Every structure is written in C-alpha cells, then in structure tokens.
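>>> Provide a 3D model corresponding to the input given below.
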Amino acid sequence: MKRRNLFVVTTLSAMLMVGMSACSQSSEEDAANQPESDAVSVDSSADSTTASDANEKDQSKETSVESSTPEQDDPVTKVEGKQTYIEKLDNIQKELDAMPDKKDSDKGVTNAMKNYYGVSYEKYDDALNEIYALLKKELSPEVMAELKTEQLQWIEKKEEKAEKERLKYEGGTFENVAWYISLYESTKDRCYELVKEYMRN
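Reported below is the predicted structural model:
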C-alpha cells in the first residue's frame, strides 16, 4: 500500500512538473510572440501615420499648386479701359484739330506746321507714357517683360524713321517739320496699338 501510494505520488509529481514546464514554455512562447505582434501593430500604425502624413502633404501640395495655377496658366495679358482710352486718344486729335495752327499747317505754312506737329507729338507722347504706366502697373510681370522689350525696339525704330525723314530735307526749312510729323504719326499709332492689344472693355 505504501509502495502504491509512493508510486501515485511520484507519478502525480512527475505529471505536475511536466504540466508546469509546458505552461512555462507556453507563457515564454506567448511572451516571445507578444513583442512581434506589438511590433507589427506599431509598424502598421507607423505606416498608417506615414501614409496619412503623405496624403496630407500631397493634398497641401495640390492646394498650393491649385492656388498658384491661375497665375501661371492665366497671366494678366489685358487690362480694363480700352474704350475709355480710345475716346481719350480720339479727343486728343479733336483738340489738335481745333488749334489755330492747324489751318495754317494744312496750307503748308512751315512755322505753323512745325508748331502744330511739335505739339501733336508731345500730346501723344504724354498719352503713350500714361498708357505704358498703366500697363506696367496692371499686366503680369511676364507679359510686361515682353512688352518692355517690344517698346524699346519700337522707340529705336521710331527714332530711326524720324531721322530718315529729317535727312530728306536736311538744311531746308522743312527739315524739323518732317522730323516732327514722323514722330507724331509713329507715336499716335503706337498709342492705339497698345490700347487695342493690351486693353479690354
């Protein structure tokens, strides 16, 4: 009986130890597996954070691109006031035509022609400066840079043309008249060109 009890106790002890050892292994395995699952969840949350950050960055880029796109795609190429400036230019000519020197100028009186075309050139030159200043203020920088280059080329051609006209009459009484007529005509034409090309109603 004592032997049987001893056998049972020994067997139970052995089973208990095997069970405990199995439990401890299983808890060790659980512990070993636990950091991996945590790591996966941390990594996946890091991925989701990175993905959401990337989406926010992409959206902010899209927003900034959208906000800057209108300027790039649609530079200001025309300004308001076309009709107003055409009327202003037409009125300059009406004022000039009402000058006392106009009648004598039409008759070919040299002094009257010199005075009339000298004043006419100055009036349209002032108008041209006013138009150019408005365009410089309102047009987009890219368009204005092109216009500036074009305007400098135009000034050079205008002066060359006037000089050629003057030289035709060099030494004569009509020399300065020819020069002023050329300057007046070129400048008047340029005023209308700028208004028609760079302005809208």
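
>>> rest of the way, CA atoms for contacts and neighbours
Noted.

>>> what about stretch 98-113, how long is it end to end?
End-to-end span of stretch 98-113 (C-alpha to C-alpha, to the nearest Å): 14 Å.

>>> can you give the distance from it to the centre of its chain?
On the basis of C-alpha atoms, centre = their mean, to the nearest Å, stretch 98-113 sits 49 Å off its chain's mean C-alpha point.

>>> what about the strands in this structure?
79-80, 199-200 (DSSP state E).

>>> do a quick rundown of the helices in this protein.
2-73, 82-97, 100-106, 110-138, 141-168, 175-198 (DSSP state H).

>>> hmm, back to that, can you list the strands of the chain in CSV and add distance to Lys148?
Converted to CSV, those look like this (distance: least, C-alpha to C-alpha, whole Å):
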stretch, distance to Lys148
strand 79-80, 16
strand 199-200, 16
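
>>> before we move on, the earlier item: can I get the helices of the chain in CSV with mean neighbour count?
As requested, the helices of the chain are exported to CSV (neighbours: other C-alpha atoms under 10 Å):
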stretch, mean neighbour count
helix 2-73, 12
helix 82-97, 14
helix 100-106, 15
helix 110-138, 18
helix 141-168, 15
helix 175-198, 20
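
>>> ok, back up a step: could I get the strands of the chain as a markdown table with mean neighbour count and distance to Glu87?
Below are those laid out as a markdown table (neighbours: other C-alpha atoms under 10 Å; distance: least, C-alpha to C-alpha, whole Å):
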| stretch | mean neighbour count | distance to Glu87 |
| --- | --- | --- |
| strand 79-80 | 16 | 14 |
| strand 199-200 | 17 | 13 |
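
>>> what's the closest of those to Lys103?
With respect to Lys103, and counting by C-alpha to C-alpha, the nearest of those is strand 199-200 at 34.1 Å.

>>> who does the closest one touch, helix- and strand-wise?
strand 79-80, helix 82-97 (3 or more C-alpha pairs under 8 Å, 6 or more residues apart in numbering; DSSP states H and E).

>>> just checking, Lys82 touches Glu197?
No. Counting by C-alpha atoms under 8 Å, Lys82 sits too far from Glu197 to count as a contact (9.2 Å).

>>> next up, for comparison:
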Amino acid sequence: MKHHKYLIALLASLFVVLAACNTTDQDSATDPDNDTEMLDPSEDEDSNGIDNEADQGEVPDDPNEEVEGLREAYLARLNETRDEVEEMRENLEDDTTAGMLAFESERFEAWDALLNEIYNTLEEQLSEGEMEELREEQREWIDYRDETAEEAAEEYEGGSMESLERIAVLANLTEDRSYELVENYME
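Just a heads-up that it's a prediction; the model follows:
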C-alpha cells in the first residue's frame, strides 16, 4: 500500500496547485461545456516545489516573461508527475488486476486534474478567439480519447483486462495531451 501514500500525496499537491490557479470558475478540460469548478481542494500547502506566485496569475511587466515562466513551471511539474508515477508503478505492491486497475485509475485522475488545470490556465491567457478554437479542439480530442480507449478495451472484451486497458489508455492519452497543451499553447 506504499504506492497509495505517494499517489495520495501527489494528488493532494495537484489539487492545491489547482486551487491556486483556479481563482474563478473555468470550463473543464474534460467537459468544455461545463461551467462549474470540478475540484474543491481542502489543503493549503503546495508540496510539489512550484512557486505559487507564478501560479496565482500575477502578471509581470513583460507578459511574455509570465508565459515562459509558467510554461517551464508546467513542463517541470509534468515531468515530475511522470517520474513519480513511473516510480510508483515500478514499486507496485499489489500486482493483481484489481491492484493495477486501482493504480491506473489513480494515475488517470492525477493526469486529468493536471490537464484541467492547464486548460483553465490557458483560458486565462488566450484571447477569446484562440480559446474558442482550443475549446473545439478539446471537444474533438475528448471524443478521440474516449473512442481510442474503447477500441483498445474491445481487444479484452469480457475479460478482466478490459477495464484495465480502458483506463490505462485514458491515462496515457491524457498525459500526452497535458504535454501537448503546454508545449503548443503556453509559448
């Protein structure tokens, strides 16, 4: 159960940073039509090492400086999350299908929370026109993500690996999309 402690700590730190970045209700990255805030974090400390001042939307004199700093901060967080999740996977104590399913579910939740945070940050930075384009692109990506996960799970239809494959693909694609949004839109 050691990996659960690390994943819970990782999720808690992600929720704290999400709260710092979400000062207003934003559209959800997983549901662009949803106008309600998805998470209500209860912790106040940021344990991921990212400077909260940059995440709280303080605008420096040079707007490009903020974007570069924020972009680098998010890339560092994404890399740190990827490394921590990989370490937990390597040290997974419960390697049963149920244990792996629980791990992949938590992994998907962690990446989805980061993706939502990134999407909400972009909503604050992009112009209305750019955001509308991103919103449409995100809707298409969600359809692609869900269809791809279902297709992958069909290979194991009726078996114990069906759910595991579905959630693992969702997590993988969400991780990839998180990097894509930061690299392509936070420039």
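
>>> what's the TM-score for these two chains?
In this superposition the chains share a TM-score of 0.60, using TM-score structural alignment, normalised by the length of the second structure; 122 aligned residues with a C-alpha RMSD of 2.2 Å.

>>> about what we covered before: of all the helices and strands packed on strand 199-200 of the first structure, which one is nearest Thr173 of the first structure?
helix 82-97 (22.5 Å).

>>> ok, back up a step: ok, which of the helices and strands packed on strand 199-200 of the first structure comes nearest Pro141 of the first structure?
Comparing those by their distance to Pro141 of the first structure (C-alpha to C-alpha), the top pick is strand 79-80, with 13.3 Å.

>>> circling back to that earlier point, of all the strands of the first structure, which one is nearest Gly108 of the first structure?
That would be strand 199-200 among the strands of the first structure, by C-alpha to C-alpha, at 37.0 Å.

>>> residue contacts, the residue sitting nearest the centre point of the second structure?
For the second structure, the residue sitting closest to the mean C-alpha position, by C-alpha atoms, centre = their mean, is Leu114 at 2.5 Å. Leu114 of the second structure is in contact with Leu14, Leu18, Ser178, counting by C-alpha atoms under 8 Å, 6 or more residues apart in numbering.

>>> which of these are retained in the first structure?
Here is what carries over to the first structure from the contacts of Leu114 of the second structure, by both residues aligned by TM-score structural alignment, their matches' C-alpha atoms under 8 Å: Ser178.

>>> give the equivalent position in the first structure for Glu86 of the second structure.
Using TM-score structural alignment, the partner of Glu86 of the second structure in the first structure is Asp97.

>>> how far away is that match from Thr187 of the first structure?
In terms of C-alpha to C-alpha, Asp97 of the first structure sits 17 Å off from Thr187 of the first structure.

>>> mind listing what Ser105 of the first structure touches?
By C-alpha under 8 Å, 6+ apart, the neighbours of Ser105 of the first structure are Asn111, Ala112, Met113, Tyr116.

>>> ugh, wrong one, Gln125 of the second structure
Contacts of Gln125 of the second structure (C-alpha under 8 Å, 6+ apart): none.

>>> that one maps to what in the first structure?
Using TM-score structural alignment, Gln125 of the second structure lines up with Glu138 in the first structure.

>>> now do Trp141 of the second structure
Using TM-score structural alignment, Trp141 of the second structure lines up with Trp154 in the first structure.

>>> try Leu10 of the second structure
Checking TM-score structural alignment: Leu10 of the second structure goes with nothing.

>>> mind checking which helix or strand Leu10 of the second structure is in?
Leu10 of the second structure is part of helix 2-21, with elements assigned from DSSP states H and E.

>>> so what does that helix touch, helix or strand wise?
Secondary-structure packing of helix 2-21 of the second structure (3+ C-alpha pairs under 8 Å, 6+ apart): helix 52-55, helix 63-90, helix 97-125.

>>> show me how far it is from its chain's centre.
Its chain's average C-alpha position is 11 Å from that of helix 2-21 of the second structure, according to C-alpha atoms, centre = their mean.

>>> stretch 123-135 of the second structure too?
18 Å.

>>> what lines up with Lys88 of the first structure in the second structure?
When the second structure is aligned by TM-score structural alignment, Lys88 of the first structure is paired with Arg77.

>>> measure Tyr180 of the first structure to Ser52 of the first structure for me?
For Tyr180 of the first structure, the distance to Ser52 of the first structure - C-alpha to C-alpha - is 71 Å.

>>> kindly apply the preceding question to Asp30 of the first structure instead.
Using C-alpha to C-alpha, one gets 32 Å for the distance from Asp30 of the first structure to Ser52 of the first structure.

>>> counterpart of the residue nearest to the centre of the second structure in the first structure?
Using TM-score structural alignment, Leu114 of the second structure sits opposite Ala127 in the first structure.

>>> next: Glu154 of the second structure.
Using TM-score structural alignment, Glu154 of the second structure pairs with Leu167 in the first structure.

>>> contacting residues for the nearest residue to that match once chain neighbours are set aside?
Take Leu167 of the first structure and drop its neighbours on the chain: the residue closest to it by C-alpha to C-alpha, 6 or more residues apart in numbering is Glu175, 7.0 Å away. By C-alpha under 8 Å, 6+ apart, the contact list for Glu175 of the first structure reads Glu165, Arg166, Leu167, Lys168, Tyr169.

>>> same check for those residues, but in the second structure.
Shared with the second structure, among these: Arg166, Leu167, Lys168, Tyr169 (both residues aligned by TM-score structural alignment, their matches' C-alpha under 8 Å).
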